[in-house]
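J.: can't give you the sequence, but here's the structure:
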């Protein structure tokens, strides 16, 4: 058996010791990608089943207090303004899946049932998985563990920190805006686009003064959805930026809005970069059922030049029709379906597993790094709750499953009209248009 690096007992962090793996490393080949061509795997439309907020101090709240509403920004705004007063979130701590699991616990306490699903993770992890087929320059590392027939997946925090430091060094070039500044431009754009209440309840003075607001990225509204790709069901948690109008009270589709920034298009190279960005934009919104993406195009020195609204549904077909063929939506879905099947067949029994894709590697590796336990991926609070629930309820009952869709062009979007963390059944179409 191969000798691998194994973490010291109680953490999934960066303390390592040499140990023997109890299982061989298994690989999922990305190439040849031609085997993923064709009609997409079945999709189960995203449905919001719960939500939570982080407040202005980034404290967890089991409510929708941080939900925001979209209102068009002022064209020509200086996206660099306020950089010196930016209240930036310190993400040095590894929060694991804690907030997502707290929200699932609250839902289960309310419905008095265990929610059954194959995978629980953040939307960001599934974005990396879906995009891996066409993102050969990017690597990732995730930690995973199996508990009560569900695979829990989180990002390997130490790898994330190292990647961020490496990217910061790469962007540190004379005459070029820093990585920190360009990240700020995105948060500034959000501040220029968001209101704390619907526009008709917001004073005109506030709307016109948004350019002077202190930028703070602590507050977030996070949607928790049940969805599925291929034969794998999932519960995903992820931040959504804004509502287009308001949440429907009749359980209809939620008109979420995702906000993004990109450099203005000057030449073919910029167009190619935008096309690659659009894949990530589409995947992120597709996974949570966000129907609209609003992109703020900026100048090279950070001035907002124009705003373009994009229907999530139309992005893959638009790229296929007008783009350079850098990615294909159906192939992203088929790739994700196959990789998820592979993970479910590989991650068996106790312990902590590593899911790793090295930069420019043609394969994804899966190997065990701890022989027992769950590391810090699952909180003790969640484990104890599930044990208590198992003692109280003999057989778990599944959450209302998303409706299966066998055509990519007919997957449906999320929607609800509930409050708190009630389970949701929603209606409406989420047409991807591939």
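T.: That came through fine. Bear in mind the structure is a predicted one, so any value in this text is a computation, not a measurement. Numbering: from 1, shown residues only.
J.: all contacts plus neighbour counts: C-alpha atoms, from now on.
T.: Will do.
J.: ok, longest helix in this protein?
T.: Determined from DSSP state H, the single longest helix within the chain is helix 268-288.
J.: can you list the residues that contact it?
T.: In this structure, residues lying in contact with helix 268-288 by CA atoms under 8 Å, 6 or more residues apart in numbering are 46-47, 123-124, 126-127, 130-131, 223, 225, 227, 236, 238, 258, 260, 262-265, 291-293, 312, 315-316, 319, 323-324, 326-327, 329, 413-414.
J.: Now with 6 Å, please.
T.: Under the contact criterion CA atoms under 6 Å, 6 or more residues apart in numbering, helix 268-288 has outside partners 46, 127, 265, 312.
J.: do stretch 313-322 as well
T.: Where contact means CA under 6 Å, 6+ apart, the residues beyond stretch 313-322 that reach it are 329, 431, 432, 433, 434.
J.: And it, what's buried?
T.: Buried residues in stretch 313-322, counted by 16 or more other CA atoms under 10 Å: 313, 314, 315, 316, 319.
J.: Just give the nearest non-adjacent residue to the first one, would you?
T.: I take that to be residue 313. Distance criterion CA to CA, 6 or more residues apart in numbering; nearest residue to residue 313, sequence neighbours excluded, is residue 432 at 3.6 Å.
J.: sec struct for that neighbour, please.
T.: At residue 432 the chain is in coil, as set by DSSP: H, G, I helix; E, B strand; the rest coil.
J.: how close does it sit to residue 235?
T.: When distance is defined by CA to CA, to the nearest Å, residue 432 is 20 Å away from residue 235.
J.: all helices of this structure, in order?
T.: In the chain, the helices defined using DSSP H lie at 98-111, 123-131, 157-171, 179-193, 204-208, 268-288, 315-322, 329-346, 380-392.
J.: Of the contacts of helix 268-288, just say which sits nearest to residue 248.
T.: Nearest to residue 248 out of the contacts of helix 268-288 is residue 46 (CA to CA; 16.0 Å).
J.: Without its sequence neighbours, what residue ends up closest to the closest one?
T.: Closest residue in space to residue 46, ignoring its immediate chain neighbours: residue 227 at 4.5 Å, by CA to CA, 6+ apart.
J.: same thing with residue 332?
T.: Using CA to CA, 6+ apart, the closest residue to residue 332 is residue 130 (5.3 Å).
J.: Second structure for comparison follows:
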């Protein structure tokens, strides 16, 4: 191997040592005998795209997540139940349009922003026990909240936001990641002014406006939420992950869950480019990791009024940024997350049992470098009964709340129903597909790949494709890179007849090939307000960064 290539590979891994099994054993005993009095750097990994390329890190396959647990969280934790009680139904694709997001701000019940550990892992284990699916713990490699996974997926393009998480390798097999707030994040949360607090509230208010039959009659409480637990696989790593879900449309199952987001309306190409390269990356990472297929966006003005809503498909989001140089891609995002988790497991395997580390990323000190720091002061964040289960103890020491049976509609197929088969080919489907504006969608449908095709047929790709999501269905290809800019004109309201997936897109500036393949209806809309400053657009709307 050339010397330069070797150096690149060593930089990615953070170490050039290749330890034999005997050396590892001696190292473990030596570490156990040491009296470690302070934090120490175990290693690091470079996660920029260039370093990943130099190390020949391949993009892992990511399986379609399958739901295996549910949690309805309450402000009073004693009232938390492991069911879908708190799962809300979306009132429609236009729900929340025209809403004043300032309503209810005076009675808003926020969470304690001083909390260092806002998302304890015991909830994940409680949901798994209540669902009767503890078998998934037998071969799980990573247990985490979705917020941690989102951070890993976006780090290769993160040049400003620090993050941290805590980790322990249990039984030399399972990495458990604990959510932790950074000091910088706590400081910002505790020093927000009235404008920042109001803009943070707008995200919760949009959920209320879009899902409640009688919005704002009761105080909005961000601690009352629904979370689902999913199992998936990233490369060779079996992942168990929990995350907050805003609502559903149709039957109450993962395939119909919808994420709700708010964002300021855009007026020029600079704002559009930043929106597509930065905000869409975060939205994609959050929804893709958990298997949420759709995102409904409430585009608001500077005064907190929703001027339009728009439904986006998670798998199509990467297609909007392919026209930008050095933009994010799903493959590189998965390579980044895989590189961090693989290196973390490798380092912890050489440490004594019970070693806990901080996984830190501080871009202001070193961009794209993730550090692994051994710190004996990290408290034990894993419940004793959960640890016993991961250690193959075979039984839970304490029984948690029992699951509440969820009513199943008569039209909902049983969970163990046989996998549906493809009833028609892509060509046959495209012939009968509804055309929009006399534009045929044959090439568009063919380009989406098998999972998206099944989804458009109303079928579940998880059952037919056995959960495998290939490169094409991850959105690696360019799909309809539409322009989001609104025109300077008087806003006249939302056209209810417009296709919800493509409503309010303006294709005037889109490439001809994109306009031809999309078959989307044109809908006129207007810009509201003046250009916003950078700081406000960064922190204006709520992000589910922890859950």
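T.: The structure has been received and is ready for your questions. Every value quoted in this text rests on a predicted model; they were computed, and no experiment measured them.
J.: returning to what we had before: which of the contacts of helix 268-288 of structure 1 count as buried?
T.: The buried subset of the contacts of helix 268-288 of structure 1 (16+ other CA under 10 Å) comprises 46, 127, 312.
J.: Aligned against structure 2, show me the partner of the second one.
T.: In other words, residue 127 of structure 1. By TM-score structural alignment, residue 127 of structure 1 lines up with residue 150 in structure 2.
J.: Equivalent analysis for the last one, please.
T.: Matched across to structure 2, residue 312 of structure 1 falls on residue 314, judged by TM-score structural alignment.
J.: Repeat that for the first one.
T.: Structural correspondence for residue 46 of structure 1 with respect to structure 2 (TM-score structural alignment): residue 65.
J.: Would you mind confirming that that match is in contact with residue 293?
T.: No. Here residue 65 of structure 2 lies out of contact with residue 293, judged by CA atoms under 6 Å, at a distance of 10.9 Å.
J.: can you tell me which of the contacts of helix 268-288 of structure 1 are in strands?
T.: residue 46 (DSSP state E).
J.: about what we covered before: mind listing what the residue nearest to residue 46 of structure 1 touches?
T.: Listed by CA under 6 Å, 6+ apart, the contact set of residue 227 of structure 1 reads 44, 45, 46, 233, 234.
J.: Name the nearest residue to the second one, ignoring sequence neighbours.
T.: Excluding the flanking residues, the one nearest residue 45 of structure 1 by CA to CA, 6+ apart is residue 412, at 4.6 Å.
J.: Could you measure from the one you found over to residue 344 of structure 1?
T.: In terms of CA to CA, residue 412 of structure 1 sits 25 Å off from residue 344 of structure 1.
J.: quick one: which of the two has more around it?
T.: Set side by side, residue 412 of structure 1 and residue 344 show more neighbours around residue 412, with 27 against 16, by other CA atoms under 10 Å.
J.: quick one, what contacts that one?
T.: For residue 412 of structure 1, the contacting residues are 45, 429, 430, taking CA under 6 Å, 6+ apart as the criterion.
J.: So which of these wins on neighbours?
T.: Across these, neighbour numbers were computed from other CA under 10 Å; residue 45 holds the maximum, 30 neighbours.
J.: From residue 68 of structure 2, how far off is the spatially most central residue of structure 2?
T.: The geometric centre of structure 2, computed from its C-alpha atoms, lies nearest to residue 286 (CA atoms, centre = their mean), at 1.3 Å. Distance, residue 286 of structure 2 to residue 68 of structure 2, by CA to CA: 18 Å.
J.: Now check structure 1 for the residue matching residue 374 of structure 2.
T.: Under the alignment defined by TM-score structural alignment, residue 374 of structure 2 is paired with residue 368 of structure 1.
J.: re earlier: what's the closest of the contacts of stretch 313-322 of structure 1 to residue 348 of structure 1?
T.: When the contacts of stretch 313-322 of structure 1 are ranked by distance to residue 348 of structure 1 (CA to CA), residue 329 comes first, at 29.9 Å.
J.: Now check structure 2 for the residue matching that closest one.
T.: In structure 2, residue 329 of structure 1 lands on residue 330 (TM-score structural alignment).
J.: Identify the residues contacting its match.
T.: For residue 330 of structure 2, no contacting residues are found, by CA under 6 Å, 6+ apart.
J.: a markdown table please, covering the helices of structure 1 and showing distance to residue 247 of structure 1.
T.: Listed next are the helices of structure 1 as a markdown table, based on distance: least, CA to CA, whole Å:
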| stretch | distance to residue 247 of structure 1 |
| --- | --- |
| helix 98-111 | 19 |
| helix 123-131 | 21 |
| helix 157-171 | 34 |
| helix 179-193 | 18 |
| helix 204-208 | 21 |
| helix 268-288 | 15 |
| helix 315-322 | 24 |
| helix 329-346 | 28 |
| helix 380-392 | 30 |
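J.: Compare these and give me the one nearest residue 6 of structure 1.
T.: With CA to CA as the criterion, residue 6 of structure 1 lies closest to helix 157-171 of the helices of structure 1, at 14.0 Å.
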